[in-house]
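S.K.: predicted coordinates and the sequence they were generated for:
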Amino acid sequence: MPAANARAIEKARDLACDVVILDLEDAVAPDAKDLARTQAVEAVKAGGFGRREVVIRVNGLDTPWGAADLAAASAARPAAILAPKVSSPADVAAYDQALTGDTRLWVMIETCAALFALDAIAASARTSRLDTFVIGTNDLAKEMRCRLTVDRAPLLGPLSLSVAAARAHGLTILDGVYNSIEDEGGLARQCAQGAEFGFDGKTLIHPKQIETANAAFSPAADEVHWAHIIVAAFDSPENASKGVLRVEGRMVERLHLAQAQRLIAVSAAIAAA
């Protein structure tokens, strides 16, 4: 949500989303930067977002607004600060040192330089508050000068490598936005693609996209059913020492048990929300 839009912020308090990102960067014109900063801070302090986490995306530290954004956002103590165009562990450290309390650090992966430092950036989570990657597909496509189609063929490598780097270091990772607000079919295809890649969710630019994204990233009923079958099979006393089972004609290993347990936990968390 552009933090310069007070009406949008108010609506965000009731949306069926997990996170509200109050944007001070790309969605805000230069002459509205100060207003956006003030309104974002006021919104965090006022609360009223229920279970939704509130994140402030600041302008880069190399811009005229970045330092003031970071200082004000850190003082407000949102759930996280989202830093744009992070390309190195040094960038992570620059944002991290300004944070206080339990505010976490999220970073945008949206530069060509970042693609060649993914592992190092993710590894910096060991010594910082970093816990989430957010893919900035628009900026990445701009830098690469590639075409940002629904299937994102030019970005398949960067997307998969970003997921792998995040998983290697225990980070959450969110897919980039889909720009065509009225193209529900294209959004559904891209959400399904993101889920197949292993993203934890998708960033969105309009409330009408939420339902489609929630459906794509929620476990299907048949998946949950099969997960329970796997767990039950391994829970049987006769299978306690077995590493691999034949369940309903399928080979199931203990790695599948871990996947099944996670899927059940995700489904339960969604049901309880």
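M.R.: Right, received. Where do you want to start? Numbers count the residues shown, from 1 in each chain.

S.K.: CA only for contacts and neighbour counts going forward, please
M.R.: Fine.

S.K.: for whichever helix in the chain runs longest, packing partners?
M.R.: When the chain is parsed with DSSP state H, its longest helix is helix 254-272. Contact analysis of helix 254-272 by 3 or more C-alpha pairs under 8 Å, 6 or more residues apart in numbering; DSSP states H and E lists helix 221-235 as its packing neighbours.

S.K.: just the buried residues of the longest helix of the chain, please?
M.R.: Leu257, Ala260, Gln261, Leu263, Ile264, Val266, Ser267 (16 or more other C-alpha atoms under 10 Å).

S.K.: could you dump these to CSV with distance to Lys208?
M.R.: Below are the buried residues of helix 254-272 laid out as CSV (distance: C-alpha to C-alpha, whole Å):
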residue, distance to Lys208
Leu257, 35
Ala260, 31
Gln261, 31
Leu263, 26
Ile264, 27
Val266, 23
Ser267, 23
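
S.K.: and which of these is nearest to Asp131?
M.R.: When the buried residues of helix 254-272 are compared for distance to Asp131 (C-alpha to C-alpha), Val266 wins out at 18.3 Å.

S.K.: need the contact list for that closest one.
M.R.: Ser218, Pro219 (C-alpha atoms under 8 Å, 6 or more residues apart in numbering).

S.K.: second structure for comparison follows:
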Amino acid sequence: MRSPKDFFAPLALGAPEPLREVPFRPSRMIHFFDPSNERMRAKVPDIAPTVDVLLGNLEDAVSADSKDAARAGLIEVGKAWEPGHTQLWTRVNSLDSPWFLDDVWALCHEIGDKLDVIMVPKVEGPEDIHYVDRLLAQLEARVGLERPLLVHAILETARGVANVESICLASPRMQGLSLGPADLAADRRMKTTRVGGGHPGYLVRTDPVPDGDDDARTSFQQDLWHYTLARMVDACGTAGILPYYGPFGDIADPIGCEDQFRNAYLLGCVGAWSLHPSQIAIAKRVFSPEPAEVAWAQRVVTEMGDGTGAVMIDGKMQDDATVKQCRVVLQLARDLSAADPELAAAYGLETA
């Protein structure tokens, strides 16, 4: 364990100083693309302005014989990247793969000044983050980067869930966590073959009625991921980093996708992965507060004045706790509006 007084000291001579606070930038959707696919790379200039985060995926969705091509393709995209509101991320290969070192070495040397976040899959404990932390510091110093690369971990093993709090607190480089439901389901031996979302077999049923018809008993589908997602959100909140829902694999079910994303939004997640262009608009809509919600929050804050005491507004009691809730919504609306004049107009907020 590092001493608190040394926690924000660079881990390598010449590396940039670690950030003391994770900068909040809109990241309602982390949109994945395969850099080994030339057609996908050609679409980057059109897709990038429509998303908050564009992520070049080097891991599981890329076949073993395309790993080098994916890495080279992402470097090509990065060298042409013009920094703006959209962030450029990557998901590198896992720490136990033969490609991880080549990934971070090449990306830091070639486009380290363009990358914002490196997503690390299958993180199981703080020791994984410590290793990545030190390695990135050495590479930053070697290349001469002026700002630290941030790290985003994917929660996709049972051991990772058990260690989620210590993972979040492992380094000032930590930016956030994503839920990886498919790998987590396999590691837990869960009996589902779906990528995210619920399962019709995971349900509760109303009690039986004497001499009643069992077929008339109402059932309710439950959320397989509620416990894990809530624990992840709490761990991220404790560490001051950002939680995300991961993938929803059924592209043909936009309603199910929207429901799952909204559950995550209400629990505290700031965004989710989009695997197909059709999911971009869903994530943008769900992870942006509704204008009526923003207007209500503004009204509560205005009528509460200094935030102390209690008032009744439309028959609802408002006090210091509800003011804090409303300020969360207003701050998110302001952050999103800074990069989206259309949203600012809908909220009645001025753009910066």
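M.R.: Perfect, I can see it now. Just so it is clear, the structure is predicted and the values come from calculations on it, not from any experiment.

S.K.: counterpart of Cys17 of structure 1 over in structure 2?
M.R.: By TM-score structural alignment, Cys17 of structure 1 lines up with Val51 in structure 2.

S.K.: same check on Ala168 of structure 1?
M.R.: Match for Ala168 of structure 1 (TM-score structural alignment): Thr238.

S.K.: how about the one helix or strand that match maps to: buried residues?
M.R.: For Thr238 of structure 2, the element it lies in under DSSP states H and E is helix 226-239. Residues of helix 226-239 of structure 2 classed as buried: Thr228, Leu229, Ala230, Met232, Val233, Asp234, Ala235, Cys236, Gly237, Ala239 (neighbour count, 16+ other C-alpha under 10 Å).

S.K.: just the strands in structure 2 please.
M.R.: Here structure 2 has its strands, by DSSP state E, at 29-33, 53-57, 87-91, 117-120, 150-155, 174-179, 203-205, 219-221, 242-245, 271-274, 310-313, 316-319.

S.K.: distance-wise, check the counterpart of Asp183 of structure 1 in structure 2 relative to Val286 of structure 2.
M.R.: By TM-score structural alignment, Asp183 of structure 1 lines up with Asp253 in structure 2. Look at Asp253 of structure 2 and Val286 of structure 2: by C-alpha to C-alpha, to the nearest Å, they are 15 Å apart.

S.K.: ok, the two, which is more surrounded?
M.R.: More crowded of Asp253 of structure 2 and Val286, by other C-alpha atoms under 10 Å: Val286, with 23 against 10.

S.K.: that one maps to what in structure 1?
M.R.: Aligned by TM-score structural alignment, Val286 of structure 2 pairs with Ala216 of structure 1.

S.K.: thought that match was touching Ala192?
M.R.: Yes: the criterion here is C-alpha atoms under 8 Å, and Ala216 of structure 1 meets it with Ala192 at 5.6 Å.

S.K.: so who does Asp200 of structure 1 touch?
M.R.: Thr172, Ile173, Leu174, Asp175, Phe217.

S.K.: Ala227 of structure 1 - how many residues pack around it?
M.R.: 21.

S.K.: related to what we said a few turns ago, any idea how far the match of Ala168 of structure 1 is from Val164 of structure 2?
M.R.: For Thr238 of structure 2 relative to Val164 of structure 2 (C-alpha to C-alpha), the value is 11 Å.

S.K.: do the same with Thr157 of structure 2
M.R.: Counting by C-alpha to C-alpha, the gap from Thr157 of structure 2 to Val164 of structure 2 is 10 Å.
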